[in-house]
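Trainee: Sharing a model that was predicted from the sequence below.
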Amino acid sequence: MAAAYGIHLGNHSASLASYSNGAPLIIANDAGDRVTPAIVALNGTEWEIGLPAKSGQPSSKSIIKHNKRLMNSDFNADDLAYVEASSSCRIQNEDKVVYEFETSETTLYSNPDNIATKIYAKLFTIASHAMNNEGDLKLVLAAPLHWSTTSTERLVKCAELAGFDVLQVISEPAAALLAYNIEETAEDVNVLVYRLGGSSCDVSVVKVSGGFMTIEKNIYRSDLGGQCLTKDLADYIASEFRQKWKLDPQESRRAMAKLLIHADNCKHVLSTLNSAHVFIESLLDGVDWSQNVSRARFENVISSKINAYMEPAQQVIESFGGPIHKIIICGGSMKIPKLQSAIANLVPEAEVLSGISPDEVISVGCAREAGLLLDIPEFSLSDLNTEVEFLGKDIYLKYLDQTVQLFKEGTPPYAQNVQSIEAGGDVTNISFSLHEDPESEEFATETFNVESLSKPFTLKATLQQSNVLLQVE
């Protein structure tokens, strides 16, 4: 029996969710954590993925971080420089990107696709251990809205090499809406999706009308991310250490690497608690450091950055020009209460949806989509070319003497439309035909025997990636 899963692989971390018994569920990794660091390291001759790669002595490992930036086939020089600065392996970029992992015991070479495959393989192992029965692991992935088809295909290939059967790739904003079932909302709503991850920020306005989702506006920023806040906190701790011991951790790359790890952990603790304790063994010249950091102090440290983080959201809202009814926050950095308050204050009249942990929203949406796909039976209507995520043309339905617009341009795959069909008691068979416009020739047709159905009966149409499924009940 197949199992449905959703994965969001980010620059900084990865989240895995399953769909069973009608609900999505986050699957914890072998350390009991609900998210897995998207970090790969070579320690001696052994590969480490996730938390083992992040922890321990950074100086003894060859580490790659933020690999997803270079999975984008359209990455630029800034992306390459960012990955180089945050990692400890050498990166060659001539004909293609090559990572050189060097330790005291060996030197190995890899590339962004191989690293992504290792992370997916780690998640595949976690998912396999969570299954109660043997079966295929069906997967829906999320990709950034600005990625090209080539980049998305690379992501799919890596997941498949790791063992998953990839059903579909959806955009991150679409996954966020699916996580909260917003496509089922009866009234028309405009949703602001604000994602702030470890090293990037995406803001989108999505219009939902009759179950159809349309991306109205989007801004992507690669210069905004939670790492900026981690760096500010690390600098603050370094200044406290310098003031007491007259030693400057910022002059030591090793000391700052340790500081950044502890500052990142401290930041996450302060997202849920009012204080966090930082203890760093042998921070510099054998001197240990112990300090309590309050949430109020942390918020004061990052206060100068808040307006910069809100700027892309403000731009999208002003460019859209219409009312915003709901706000979805996602991305690990949006767990910070100060940022949640700031985004809510931009549109006070909007409902902020925060019932799902921000770093789990996208994987939950993917898992829900995977569960929906597995519930849809196979069918055989003529192919209809569509966009990977949104329908590129209108689709009309004709039956008896009626013509209705079934799906409009911009509809995402697996959207559904239910029609109430009136038919006389003497009608036994009805033919339904699909058209690109009311006057064009049909491109698919299906005939149903409705003699045994109560009148009026319903016709349910489901838009898939290259087909339309019709069912009567």
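Mentor: Done, it's in.

Trainee: For the rest of this, base every contact and every neighbour count on C-alpha atoms.
Mentor: OK.

Trainee: tell me the strands in the stretch 251-400 of the chain, going along the chain?
Mentor: 275-284, 287-294, 326-330, 351-353, 395-399 (DSSP state E, counting those that start in this stretch).

Trainee: what residues does the shortest one touch?
Mentor: Right, strand 351-353. Identification of contacts with strand 351-353 by CA atoms under 8 Å, 6 or more residues apart in numbering yields 180, 325-329, 344.

Trainee: ok, now the third one?
Mentor: For strand 326-330, the surrounding residues in contact (CA under 8 Å, 6+ apart) are 176-177, 189-197, 340, 344, 350-354, 357-362.

Trainee: ok, now with 6 Å
Mentor: Strand 326-330 is contacted from outside by 191-195, 350-353, 358-359, 361, using CA atoms under 6 Å, 6 or more residues apart in numbering.

Trainee: Repeat that for the longest one.
Mentor: Where contact means CA under 6 Å, 6+ apart, the residues beyond strand 275-284 that reach it are 255, 266, 288-295.

Trainee: Would you mind listing which of those residues are buried?
Mentor: The neighbour count (16 or more other CA atoms under 10 Å) marks 255, 266, 289, 293-295 as buried among those.

Trainee: Any idea which of the strands of the stretch 251-400 of the chain gets closest to residue 225?
Mentor: strand 326-330 (12.3 Å; CA to CA).

Trainee: Below is an additional structure, to be compared with the one above:
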Amino acid sequence: MAGEMTILGSAVLALLLAGYLAQQYLPPPTPRVIGVDLGTTFCSVGVFLPGTGNVEVIPNEAGQRSIPSLVSFTDSDIYIGHEAADFADANPQNTIYDAKRFIGKLFTPEELMLESSRYPFKVICDNGEAEFLISTNETYPVSPEYIGSLLLLKLKKMAEMRLGIPVSKAVISVPAEFDEQQRQATVKAANLAGLDILRVINEPTAAAMAYGLHKVDVFNVLVVDLGGGTLDVSLLNKQGGMFLTRAMAGNNKLGGQDFNQRLLQYLLERIHTRHGSVPATKEDLHRLRQAVEWTKLNLTFCNTSLINVSLSLTDVQKQEESSSKEHATQSILFKEEVSREVFENLNEDLFQKILVPIEQVLKEGHLDKSEVDEIVLVGGSTRIPRIRQVIRHFFGKDPNTSVDPDLAVVIGVSVQAGIMAGSWPLQVSALEIPNRHLRKTNFN
């Protein structure tokens, strides 16, 4: 028996030595398992780089490391990501977004009618499942899984272009509240894109891994995920390398789009007050929305931001008096300086709403806020200084902001992809303890 143990120990030592030598003297192998974050508003793909232990989030041709979760159907082609975003105002009835809200879910006709009323495209019910009705040269339905597959195929091609090899295996993230049917629908979307999913990981767990919390001694982790359209708060309990989701709450109608809408409405009122007019075309409104988005981003780093956009305005009174639209429009160069204070005042009530699900998960998790070891921020909207101030004031300490919040989930998923691929240096894997009875509390 002692001899067998000696042989076994020698074999393990030889294996570790071989791995060490390979890591030191051989070029690192090309990653073959990708990590995918199929987000509601944006999605990304990354790889764990063997040998360095770093994650590379793969950019598209324009250098952008995330793409909008949009798909636009036209008479001649299908556009995905940033290209689809250009059609959002000109072709709203055939530009699909928020497909993740519908994937794998069952609705009553009344529920689906209420949910679909928020969108410019048509949502129909097929035996309780949502489908999107496309009207181009012909009219036909597409499923949320199909929309997801187009986005995943785009991410797959981005990875293949960067790595120079075909990619067929992936780890993918899903919201912690997704049930088994929603998870399987997400896997089906990946399969349609030619991806074999090795593991499905919860987004809060992925975010915790991005911050390296699977390797350090923490116990209670609060993940605040605020993106373009949804707020998700999760309380994780960690023991060793295992994560248990103790409580979830959120608001599926609160995010960066809502902050933009407040600023857009403010600017429309300024335009009307100054010129007695409103933007004349969808293209004008699209340009103004783009200016709003850039202003929001600029105010994250600066105290003021200048909006400078050309618009064609419709004079409502002249349009009523004249049958010719040509005589009822005017072209202007709209300039407006927006301060961070104005932006914060416009959205202060929305910022305060972020605390409602935070308080709820602490209550459901039977935890005092002083017992939270780490507060992790995920999603681009958590960059907004006032939001960080609100969270800091509530907890009496700074949230962890060491990772790009836009990329936290994809980084964590890519770490897990590296683990699944057996890449060096070996990482501590995060294990999730399923909690079948846990339900997310939603505040709207």
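Mentor: The structure has been received and is ready for your questions. All of these numbers come straight from a predicted model, not from anything done at the bench.

Trainee: overall similarity of the pair, as a TM-score.
Mentor: Once superposed, chain against chain, the TM-score is 0.77 (TM-score structural alignment, normalised by the length of the second structure); 378 aligned residues with a CA RMSD of 2.8 Å.

Trainee: related to what we said a few turns ago, can the buried ones among the contacts of strand 275-284 of the first structure go into CSV with extra columns for distance to residue 244 of the first structure?
Mentor: Listed next are these as CSV, based on distance: CA to CA, whole Å:
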residue, distance to residue 244 of the first structure
255, 16
266, 20
289, 10
293, 16
294, 19
295, 22
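
Trainee: which residues in the stretch 101-250 of the second structure form strands?
Mentor: Under the criterion DSSP E, counting those that start in this stretch, the stretch 101-250 of the second structure carries strands at the ranges 122-126, 129-135, 139-142, 169-174, 196-202, 220-226, 231-239, 242-251.

Trainee: Taking strand 129-135 as reference, get the angle to the first one.
Mentor: Which is strand 122-126 of the second structure. Calculated by axes from the mean of the first three to the mean of the last three CA atoms, to 10 degrees, strand 122-126 of the second structure forms an angle of 140 degrees with strand 129-135.

Trainee: again with the last one
Mentor: For strand 242-251 of the second structure and strand 129-135, the angle between their directions (the same axes, to 10 degrees) works out to 60 degrees.

Trainee: Determine which stretch of the strands of the stretch 251-400 of the first structure is the most buried.
Mentor: strand 326-330 (a mean of 24; mean count of other CA atoms under 10 Å).

Trainee: residue in the first structure matching residue 68 of the second structure?
Mentor: Under the alignment (TM-score structural alignment), residue 68 of the second structure maps onto residue 37 of the first structure.

Trainee: Reformat the contacts of strand 275-284 of the first structure as a markdown table; add distance to residue 25 of the first structure.
Mentor: Output for these, formatted as a markdown table (distance: CA to CA, whole Å):
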| residue | distance to residue 25 of the first structure |
| --- | --- |
| 255 | 38 |
| 266 | 26 |
| 288 | 40 |
| 289 | 39 |
| 290 | 37 |
| 291 | 36 |
| 292 | 34 |
| 293 | 33 |
| 294 | 32 |
| 295 | 30 |
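
Trainee: of the residues you listed, closest to residue 152 of the first structure?
Mentor: Within the contacts of strand 275-284 of the first structure, distances to residue 152 of the first structure taken as CA to CA reach their minimum at residue 266, with 33.8 Å.

Trainee: Excluding chain neighbours, give the residue nearest to the closest one in space.
Mentor: Of all residues not flanking residue 266 of the first structure in the chain, residue 276 sits nearest, at 5.9 Å (CA to CA, 6 or more residues apart in numbering).

Trainee: Need the counterpart of that neighbour in the second structure.
Mentor: In the second structure, the residue paired with residue 276 of the first structure is residue 305, using TM-score structural alignment.

Trainee: Just give me the match in the second structure for residue 146 of the first structure.
Mentor: The equivalent of residue 146 of the first structure in the second structure is residue 177 (alignment by TM-score structural alignment).

Trainee: Ok, residue 209 of the first structure next?
Mentor: Counting by TM-score structural alignment, residue 209 of the first structure corresponds to residue 239 in the second structure.

Trainee: Number of residues surrounding the nearest residue to that match once chain neighbours are set aside?
Mentor: Once flanking residues are discounted, residue 239 of the second structure sits nearest to residue 219: 6.4 Å by CA to CA, 6+ apart. Per other CA atoms under 10 Å, the neighbour tally for residue 219 of the second structure reads 16.

Trainee: My understanding was that residue 106 of the second structure contacts residue 130; is that so?
Mentor: No. Using CA atoms under 6 Å, residue 106 of the second structure is not in contact with residue 130; the gap is 7.6 Å.

Trainee: These two: which has the busier surroundings?
Mentor: Between residue 106 of the second structure and residue 130, residue 130 has the larger neighbour count (other CA under 10 Å), namely 26 against 17.

Trainee: Which position in the first structure pairs with that one?
Mentor: By TM-score structural alignment, residue 130 of the second structure lines up with residue 97 in the first structure.

Trainee: measure the closest residue to that match other than its chain neighbours to residue 64 of the first structure for me?
Mentor: The shortest distance from residue 97 of the first structure to any non-neighbouring residue, by CA to CA, 6+ apart, is to residue 111 (6.1 Å). Distance from residue 111 of the first structure to residue 64 of the first structure, counting by CA to CA, to the nearest Å: 10 Å.

Trainee: Repeat that for residue 75 of the first structure.
Mentor: Distance of residue 75 of the first structure to residue 64 of the first structure, computed by CA to CA: 16 Å.

Trainee: Which one's more surrounded, the two?
Mentor: It is residue 64, of residue 75 of the first structure and residue 64, that has more neighbours when counted by other CA under 10 Å, with 26 against 14.

Trainee: which residue in the second structure lines up with that one?
Mentor: When the second structure is aligned by TM-score structural alignment, residue 64 of the first structure is paired with residue 96.
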